[in-house]
Each structure stands twice: as structure tokens, then as C-alpha cells.
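1. can't give you the sequence, but here's the structure:
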């Protein structure tokens, strides 16, 4: 369409009359009153009026007055039509009216913007003034919104309260009304937050604070958590239905603070239903719900993890007390106690895995709890010793009973390695375990597969140094088999041969791998001496660089004792065999004669004579008869002895070497502390006392918990040995002496 430039100018009065007529028709249409719609030519005509008034040459250009006219139309409509209509309504009816007029206003602004569109394209763009849409929104905000938002907010919050109490409300209406707060922010959320959200959150805070106070008194922990979870779910639904999405994190945090954070201690410690009771009664669903609720809160899981740790610690301490009470004469039932601790660990690890989703906080709590009670002594026995004894019993039983399920043994091995991780004196366990492993290997009570399996797992968990000596012991046993075969071949080919009727087996042990054993210059029977000389001759052929040292205390013999009733095979130690063989050439010997003849220590001879004359099997008759051995006793072979068994294993009272093991470990610890201190100082050159001690503790804590006093003593010792020196200006600082 083209327009002539030679027509008469349109005056402002004439133009405004035409515009007012169009606006009157527009308002009737959008308010739903009887009015025919705009025809296309009418719509174009309205646009053309504005267009022509804007393109007129000065002084007839009416762009400025038209811009003002546009604002005046909307302002008048807002003040004289919309606002009075809203103000005469109350409660939910007022909301409906606000919602209706808000929609009408948006339509009104859209239509008028089309009529006045030419202003937006040129006049507004050139002058940098607010657009027609912005003017329309600003008018509504200043003349309607500002007058009604307080009352609207009050009604909306009241309706939300009704919904929280279980009543039905018109959610679509609330969504439309709350959109009013958002859009009147003109591009930011300030109006929504200041005029509605702040008040809403304050009311929410009060509402759930009251609910928390009531529920915590009336409900059990599970019931309370169900209500809290349901409340959070409904508040999130509220956001999705009518609140702005920006409100969700604030609203959720508000509800969490009131329903969960503020009552966490009361809730978790509720008698008969708190965290401890849920753990005790295996309430996995409730524990999972507790995790879900508190996991969503920053640092929310910390009180749950503390409650978990306290409960597990109490359970573990109870097991230790039961074992202490059940211990008789200082003897602890390691099998029972360790099995119970393993079961306890399995039980609570399942909670960590399933209910607490493997969260690191609960792994840490479980570890801390087990470290507390797993390091307690029971009837004088350390946890390291008890665990080593437990392993010993398991492996000996598995070696004796071939029907044992390998998967069960493997599971037990896994559990032992887990428990050892909680024990601070790992080096003490290693020494006790090595002692017991040595006896299993030497006396044939072991299974290669199981022994290798635990060593592999211990090595993987604690490093190669932890198992190097034990692995060396296993290697010795393998080499021993080959060596025995070679020795037997040697005897067949040698001219001398071995004494008739004697089978002789030797195991050569490498000193550095095996525990230290007491040696003695026992005077052996001639038959045994011949055997030893035969092996010496063989071994000298094999190697010239090693010296054999015989440990008779570890040997055992099978003897045939010829009693009057019948001969009986006796399985005895080398010491017992030497004592019994002494009676081959005489019927009666005194204690003093025996000690002179055999060259045994008093302690060893007393143990042996007690086992042969005072214990269950009395192969020797003691004079005078009593349960104790004295230096004035005399002994006689009991030819009248009889038993229904044809083979008897004669036990020897065990020697309590616990003290020696502890002493050996203490000695090793001194060396370890020295080495650690020197390593640290060699790399650092200069260090303050406190830092040196803490670094030493950190380095060694993987194997044992170093005593601070011991570290200080070792520092002083290293100073006297010129490895370290004190700083002359600061005595609490040490220097490395290169």
C-alpha cells in the first residue's frame, strides 16, 4: 500500500478521536462484551492512522504525543477499570479476578502494541526509551500490581496452607496468579522474591517448625521420617504445579532444616525407635529412608554416621565384655570371639553397602568403631594374638578335615584380613602368626592352598615386607622335600647307611625366615647320633658355606615301647624320646642322673618328666608319688603300663612364649623407629621435634602404633650415637649429622 505525501496533515485531536474509538471497541471485545471483531481493513486503518501521524513533517510529526497517548490509554484502563474491579473482590474470588484481568491486560497491551507498532520501529529505537510492551507492563505494575500484591500474597499463602492441611485448591489459578509476581519483575526475580517468596518461606518455616515439635513428641522415628519424606515430596510437587522453579532449593532447604536438621539428635536417639533400634532390629527400609533424607542435606549424614559408629562400638564392646566374662583361668575362646566379631562385621558392612549406599562416611564410621574394640585385650590376650590363634585353629582344622568347604575357608581368610586392617599392632600379629605357621609347617598340619591364599592376601593388603619371612618359610618346606629325597638316595648309595630300624627325616630351616628357637646340647641316644652324623656328611657334600645348628626342641619321634601286656607305639618329642631311651639300659634313674646324662636344662627336664610320669599316661613310676617334680625324685620304667590304644601321642606341656614374642616385637619396633627417624632426617636435614615425631608416627602407623615416649627415647639414643644433634639456638629442633 502506498500513501500520498500531499494530503492535509492529521491533527492530534482528530487522530486521538479515531484512536479512542478503536480502543473502546478493543476493550469491549477483550472484556467479552457484545461487539463485532475487527475487520482486516479496520485493523490496517488503525495502524495507518498512527503511521501517518508519525511520518508527517515537523511541526506536524505526532510521534511524541502518540507515545504519551499509548501510556495514558493503558494507565487509565488500569486505574479506572482493572483496579476497581479487583478491589471489590475478596479471598479466592479476588485471585480469580486478578488472574482474569492480568490476562486481559496482556491482550490489551499486545493489540495496542500492534496499533502503535510504528513507534516501536522508529521513534522508540531512535530515542532509546522503553518499548511499548515495557510501558504496558510498567503501567500495570505501578497502578494495579503495587496496590493488590500484598492482599494477593496473603490469599495465596492461605490457600497453600489449606492444601498442606489436606484440602483441595485450584492449582492452575495459583500458577496464573504467581506468574503475575514473576512477570512484574520485568526480567528479574526481585518482585517474586521480595513480594511473595520471602513471606511464603517465612510461613513455611513456622508451619514445619510447629509440625516438627508435634511429630517428634507423638511419633516413632520411622513414622516421623515417613511424614518428613511425604512433606518434602509434596513441597516439590507444589513447585512443579504452581511455584517458580527458583523456589525449590530454598523451599526444600527450609523443610529439611525444620523437619530433619533441627531434630536430628532427638530423632536419631529416640528410645526404642531411633537409629540404634533400627540397626538392632534390622529395619533396612527405615535405615534406607534415613539415608535418603539426610544424604540430601549438606553435612546431613554426619549425625547419622556418628549414631551408626556409636551403635557398632557398643555392640563390639559388648562382645569383648562377654568374652572377658567367659574367659576361665585367663584362657580366651578365640574361635568364638573372632567368629562373633566377623559376623558383626558382615552384618554392619551389609548396612553400609545396602542401606547407606557405600557412602565413605559410613565406611569410615565402621572402621573407627572396629578399631576401638578390636584393639582391646581380653583376659590379658591382645587382639593380634587372638587373631593369629584363630587362624592357626582354622588352618589346622582344615588340614585335618579334608571335607571342609574351600569357599568357606576363603571367606574366613578374607574376613581375617579385613579384621587385621583394624588392629593397630599388625607387627605383633605377624610375629604370632609366624610362630604358629612354623609349627603347622614343621608338624605337617597345613594345607598349601590355604596357606598360600592368606599370604597372597596379606601381601596385597600390607605389602611384601609383611609376608617376606613367611613366604621364605614356605620355600624352605618345598626345598626340604627335595633335600629329603636327595638324602635318602645318598643313604642308599653310601657304604655306612643308617642304623637299622630307624627312619630319619630332616628339615633345614633358613635362620632369617623362621622364629628364633632355643638350642641345647642334648646328649642324644646313639641311634639318633648316627642319624645326625649321616645327614651332616650328606649336607657337607651339598654345600660348604652353611653351618647346621640342630634344634632338638622341634623334633619328634615314633618309638615302640615294649610293655609286659603289649608293645605300644609312642609319638613323642625328641626330649621325651631321649628320656625314655635312657631307661633302655637301666631300670631306675634319679633326677640328678637324668640331668647329668642328658645335659637338659632344669625347666625342660621338669616338663618332660611331668608328661611321662604325672600326666594322663604314666610310662615312668615316680618315687615319691606326687604331681610335682623335684630334684630328689627317682624314676623307674613302668613295665606294667597298659592301654587299649596301640598308638599314643604323648603331649608335652606347652611353653608360654607370649612374653618372648612381645619382647622380640618391641626390639624390632626400636629398630623400625630408628630407621624411620633417620630416613626422615636424612631427607629433611632440619626438623622441629613435634614435626619429627608426627612424621615418624605417620610412617609407622601402617604396621603399629608407635609409643610417643619410645620415639623420644630413640631420638635421644640417635643423638648419643651422633646420627642427630640439637640446634644450638633452639633445643627443640634437630639436625641430621651427615
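-> Sure thing, it's come through. Everything numeric in this text was worked out from a predicted model, so none of it was measured.
2. could you use CA atoms for every contact and neighbour count after this?
-> OK.
3. so who does the closest residue to residue 550 other than its chain neighbours touch?
-> Residue nearest to residue 550 in three dimensions, not counting chain neighbours: residue 519, with 7.1 Å by Cα to Cα, 6 or more residues apart in numbering. If you count contacts by Cα atoms under 8 Å, 6 or more residues apart in numbering, residue 519 has them with 550-553.
4. now list the buried members of the residues you listed.
-> 550, 552-553 (16 or more other Cα atoms under 10 Å).
5. what would the residues you listed look like in CSV with distance to residue 447?
-> As requested, those are exported to CSV (distance: Cα to Cα, whole Å):
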residue, distance to residue 447
550, 26
552, 25
553, 24
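6. just give me the closest of these to residue 182.
-> Using Cα to Cα, residue 553 comes nearest to residue 182 of the buried ones among the contacts of residue 519, at 92.2 Å.
7. can you give me the separation between that closest one and residue 355?
-> Per Cα to Cα, to the nearest Å, residue 553 is found 54 Å from residue 355.
8. quick check, residue 369 in contact with residue 305.
-> No - under the criterion of Cα atoms under 8 Å, residue 369 lies out of contact with residue 305, with a separation of 10.8 Å.
9. residues contacting the spatially most central residue of the chain?
-> Against the mean C-alpha coordinate of the chain, by Cα atoms, centre = their mean, the closest residue is residue 363 at 1.1 Å. Counting by Cα under 8 Å, 6+ apart, residue 363 makes contact with residue 352.
10. then this one, side by side with the first:
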């Protein structure tokens, strides 16, 4: 290759160059085209002496390309299938333009001052034009693309009824209708608009994307209206899902990636957003009839549009709440008798709809939250069935599981599983302090009467409650267990004390020493029980022993919680009764006589008439004692020992009914809850005021509610009452300037 400048006759040299250019664009005689020769010809024309023919060469190439593209346009329009003809011609033309530009590399450098923008295929945004002013300075490839755009794309649009784009949209319509598959060559035709774009996708957007969106909108607007008018909602959703899937495939094949989201959004608008009210309106029936496949389709479709799922969440939550409330209403008063049906129904109900969330709504956190919200409503709403007071019922359910005497026939593992599941419901309870009171009272009875099925199960349950509510919540429960352990050691020490100090205690007995503040022992008798003389020695000796070990402590004897085993030896068959201490006091009277009046028993035992009736009723029902006037009691009513008593069993538990819950105990527990709440709220108010020093009335109420939320939901009137009490006690006071503002009094 020669690099020296020389004189050239432009017309002669260009004619030779044009011949090779024609062969290249026509894809004929390419074996006779020399790239080196073409490059030399361009170089010679651009470096010709005395004047280079750079701009003249550029204009000549432009004239050639104009003539060539006009011929191509006519050839394309001669075909019925304009799109396929266009795509074939574009494929050849773009290749030829690229190779031609490579042959004209020296010309390109001169025109664009040695710079080349790879992103726009050598196009440089300069206002200066070449000689004649018809063309900007640009690479040959850019020139070729601009001429194609002008002579073919725009001319067909403006002068030939836009046959090219209309055929593309018609082919896509036929594909949507299932008549014909869109040939792959259509993609090449559409993508040519991307390649021809100088500025980012401007030609593609204006010529294809915008009109395509209009066609898509009209097509699916008509189709969706027709389908929803003539098909069931299930069929409509299947069609919508099918159409959206088809559009995803179609777009990935024929559209530039920048169009995918826009086109799919338009489809969603017409097929989902336009008819979302109808889908949402049918969702309740889908859930209630367990048409879970339809539910999944509704969820999937409505998830595509803003706020489309929100009405489904409300319907789902309301449905779960209504199902739960309906069954609780139907259970009626049976909940009070047996808590198992209530709790296990709620657990099964909860498990069912969590599974629905996982399988139907792909474990969407919003639907899981809807389940939580529904169960929080079910568990805390006492208006639908006053008997279904969840904290109390769940405490009784735990009591049933943890007692030795449960009738479920469950294994230890089954009990553990049920308690684990119960904690799920427990977390929904707002009044956790109520559960704590009832649970601690029932735990106390299990420990005192030795009814716990498993110490390990009890400890595990306390651990679960601690994890759910913190250490403070279970501190008293833990203390109760500690007392039982310490009591075992105390009994061992007392046994050693009896051995080393020979004494006659009269009976075998053991003691539980309980910490007063930790045990919820609410039952208090209005009269003093007269301890049987047979037990006085034992009690006296133990008191002496304990006081010698723990000076300063005072023992308060809880006779109503004590129990005893007594043998009946006056019959041919020996019987052993398990009785309460009050029952023992009554039975021991009959060592001295066979008959006593009701008044005499009261005088000997110190029990009031109400308590005595409760104590002797199980023994009358068992026929150990016989009443002279069955069903009525007055001072003269005679109660005699049945000298002909018989029973199939040798060991009989007479005290069972006395250990059962009573309405008085429940009322006392509820009252204790109210009292504790008042103290808790007063303490919370003082803590808040001590920290903040000054607060308005509304701010104080808000912060107190926030502090109490983990234990219970306090009522505003209760908080106001506690504030008034603290004002009276001068822990806080109102400011002189604003009576609605409080200050802390140190």
C-alpha cells in the first residue's frame, strides 16, 4: 500500500470504487472484491494532490446509498409480505454498511476528527456538515443507516400507508388470536429500529413501542370485556394468566428489553386492574368454598397491580374471624366444662389457615399477618361468648394437660406437642396477666395436691412462658417450684429431728412450707377451723422445729388446702379414704359417737354452715354419712355414720370435688387481677413521670398504655383513676399554668 499523495481523477477512481461498493451491497462477485484495494482507493482520494477529495467522496457515497435504498424500497413494496422482504434486505444492507465503513476507515477519521463513538457506531453529534450541506459529518455506516431510515422507514410510513408497521401489528394480532405464529424474521425487522436509532431507542419507541402499546391496549380491552361477560371468574382468571404468560414470551422474542415491563403493565391494566373489583368480589366465595386454585390465581393476578391484594387481606381476615367466632358461639357453655374443644379447635383452625398461607399465597407475610390479626380478634373478643374468656380457658386447658388425672390418654410427647401449640394462641392474648393469675392458681393446686403428671412438663411450660413474656412473668411460678423442693428438704430435716428427739407425733405427716407472696392462695375462711386433737402434737412439734431453724418467720397454717388419708376400721372390709383436712375433722368426730346434729358438727369443727355443707356433701353422696332429712340442713338435722357402708373400691378419693374450681375462687382471682392492674398502672405512671418529669395528660396515658401492652390492655378510665389516686398521694401534681399537664414530685 502506497502512502504518498498523488494526483487522481476523482470520477475515474470513484467509478472503480463504486463497482466494488455495488458488488458488496448486492452480495454478488464478492470473490473479486479486494478490501486492500478499496482501502487504497479511499486513501488516494482523501490524500489527492493538490486538493483532497474527502467531502466529494463522502457525498458520492451518499448519492450511491440514496439510489440503492430507493431501489430496495421499491423491491420491498413489490412484495405482499413487506415485513419479511424488509428484514431480508436490512440484513444484507446492515452487513454491507458495516464492511463499507471499514473500507472507508480513513475517510471516517478525517470526517470525525479522529474520534469514534463506539456506542453510536461512530456517529458524532456535530452541527458542521460536509460540502453541500446535505449531510452531517459522520461515519459511512452512520450515513448508511440514516439514509435507510429516511428512504425506507419514513418514506413507507408517509407515502405508503405505513404498510411495514401495519403488517407487523397484524402479524402480532394473528399470533394473539392463535391463527398464525409470528415468523422469527419479524424480530429482525423490529430490532432494525433499535440499530437505526442515533439517540437511545428514540426511533424504536416512536415507530414501534408507542403504537404497539395502543394496539395492545385496544386488543386486551376488547377481549377482557368479552371474556368476563361470558365466562365464570375462574375461567376469566385462567384466561388472564394465560394471556400474561403469552405476552411475556412474545415480548422477550419480539420487543427490546426496555419495552417488556411497559407492555406487560398495559396487559395487566386491561386484564387485571380494569376488572379487579369483580375478582376481589368473588374472593370471599373462593375462600369459603376452598377453591384454593382460584385463590392462588386471584392473588397472583392482583399482586401485579398496586394495592390489588389489600381487599383480599381484609376478606381473608374477616372470613377467618367469622369462622372462629361462629364455632365459639355454637360451643356455648360447654367451653366452661371442657376447654379442650375450644383450644384445639382454635389450634386446628390456626394451623389450617397458616397452611393455606404457605400453599396458596406463597407464604406472603401480609397474609400471615392477616391470620395473626384474625386470631387476635377471636381470642380477645369476649362479646360473642362470655364463657369463652381465652386467658382463663387456656389456663384450664394447660391444667387438663398437666394433671395426672387427665382423661385424654395422651403420651408425654403428645402433651408436650399440645402445650407447644398452645403457646401459639397464648401469644395472641392481650390480657396475659389474667392467664398468669389463673395458671398460677391451678399450678399451685397441682403442686399442693400432688396432681402434676410430670415435673419436667411443668418446668418446660414455665420455660415457654418465660420465652414468650420474660423472666418477670414467671418469677413467682419458678418460686413455687423452689418452695416444693425446699419443703422436701425441710421434711427430711424434720424426720431427723424427730429421731434425735424422741417424741410421739401421733401420725405420719409431711409439710409444704410456701412463700406467702409467691402462691396465689386466695381462699380465706370466715371462721377458724378447730384442728383435731389427733393432729395437735404433730403441728406443735413441727412449729417448734421450724422456729428453731428460722427465727423471725411466722407460719400461717392453711387447713383448707391440707389433705389426709384415713382408714375406716369399723367395717368388715377395710377402706382407705383420701380426704381434705376439713373432711377429716368431721370423720374423726365419729370415733366418739355414731350420730351428730348439723349444729354439733359446726361447734366441734369451727366450720361455718356454708363450708360444712360443701365438706360433707361428697361423703353424703358416697353414702359414708346419712342425713336424716336429705336435701335440707338445719341445726337439728342429724348426720349419722353409715355402719353398713360398702363400695367396690378399697381406696376412694373423697376430696376430688373439693379440689375442683369454685365460682368464688374464680371471682377472687379476677378481683386479684384488677387489684394487681391498679398497682401496676400506678407504678408505671410513677416510672414514666420520674423519667420525663413533665407530661401532658394525653402523652402520659399513651406512654402508660405502651408500657402495659405486654401484660394487658388497660382502659383509659382505669388509668385516669390511677392518676387521680397518685395526685391524692402527691406523687405527681398538676402545673399551675396548665391543668392538663402533670409534673413529678420528688
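-> Nice, thanks for sending it over. In this text the structure is predicted, and so the values were computed from the model without any measurement.
11. related to what we said a few turns ago, which residue in structure 2 lines up with the residue nearest to the centre of structure 1?
-> Alignment note (TM-score structural alignment): residue 363 of structure 1 maps to residue 368 of structure 2.
12. for that match, helix, strand, or coil?
-> Classification of residue 368 of structure 2 using DSSP: H, G, I helix; E, B strand; the rest coil returns helix.
13. ok, which stretches of the stretch 1-150 of structure 1 are helices?
-> With DSSP state H, counting those that start in this stretch as the criterion, the stretch 1-150 of structure 1 has helices at 12-30, 40-55, 63-77, 83-87, 91-115, 117-118, 124-127, 132-140, 146-164.
14. now those helices as CSV including mean neighbour count and distance to residue 707 of structure 1?
-> Compiled in CSV, those are given as follows (neighbours: other Cα atoms under 10 Å; distance: least, Cα to Cα, whole Å):
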stretch, mean neighbour count, distance to residue 707 of structure 1
helix 12-30, 15, 89
helix 40-55, 16, 94
helix 63-77, 17, 85
helix 83-87, 17, 81
helix 91-115, 18, 75
helix 117-118, 18, 87
helix 124-127, 12, 82
helix 132-140, 20, 76
helix 146-164, 17, 61
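15. now distance to residue 210 of structure 1 too, for the ones you listed, in TSV please.
-> Shown next, in TSV, are the helices of the stretch 1-150 of structure 1 (distance: least, Cα to Cα, whole Å):
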stretch	distance to residue 210 of structure 1
helix 12-30	46
helix 40-55	59
helix 63-77	45
helix 83-87	34
helix 91-115	25
helix 117-118	55
helix 124-127	54
helix 132-140	38
helix 146-164	13
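16. nearest to residue 180 of structure 1, out of those helices?
-> When those are compared by Cα to Cα, helix 91-115 sits nearest residue 180 of structure 1, at 7.3 Å.
17. helices or strands next to that closest one in the packing?
-> For helix 91-115 of structure 1, the packing partners by 3 or more Cα pairs under 8 Å, 6 or more residues apart in numbering; DSSP states H and E come out as helix 12-30, helix 40-55, helix 83-87, helix 132-140, helix 146-164, helix 171-183.
18. in CSV, list the ones you listed along with distance to residue 645 of structure 1.
-> CSV is the format used below for those (distance: least, Cα to Cα, whole Å):
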stretch, distance to residue 645 of structure 1
helix 12-30, 116
helix 40-55, 124
helix 83-87, 111
helix 132-140, 110
helix 146-164, 85
helix 171-183, 93
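19. quick one: which of the ones you listed is nearest residue 123 of structure 1?
-> Ranking these by proximity to residue 123 of structure 1 (Cα to Cα) places helix 40-55 first, at 8.4 Å.
20. now the residue nearest to residue 550 of structure 1, what's its secondary structure?
-> Classification of residue 519 of structure 1 using three-state DSSP returns coil.
21. now it: how far from residue 125 of structure 1?
-> Using Cα to Cα, residue 519 of structure 1 is found at 108 Å from residue 125 of structure 1.
22. cool, residue 528 of structure 1 as well?
-> Between residue 528 of structure 1 and residue 125 of structure 1 the distance, using Cα to Cα, works out to 119 Å.
23. now swap in residue 526 of structure 1 and tell me
-> Distance of residue 526 of structure 1 to residue 125 of structure 1, given as Cα to Cα: 124 Å.
24. same question, residue 277 of structure 1
-> Remark: distance between residue 277 of structure 1 and residue 125 of structure 1 (Cα to Cα) = 72 Å.
25. try residue 586 of structure 1
-> Taken as Cα to Cα, the span from residue 586 of structure 1 to residue 125 of structure 1 is 133 Å.
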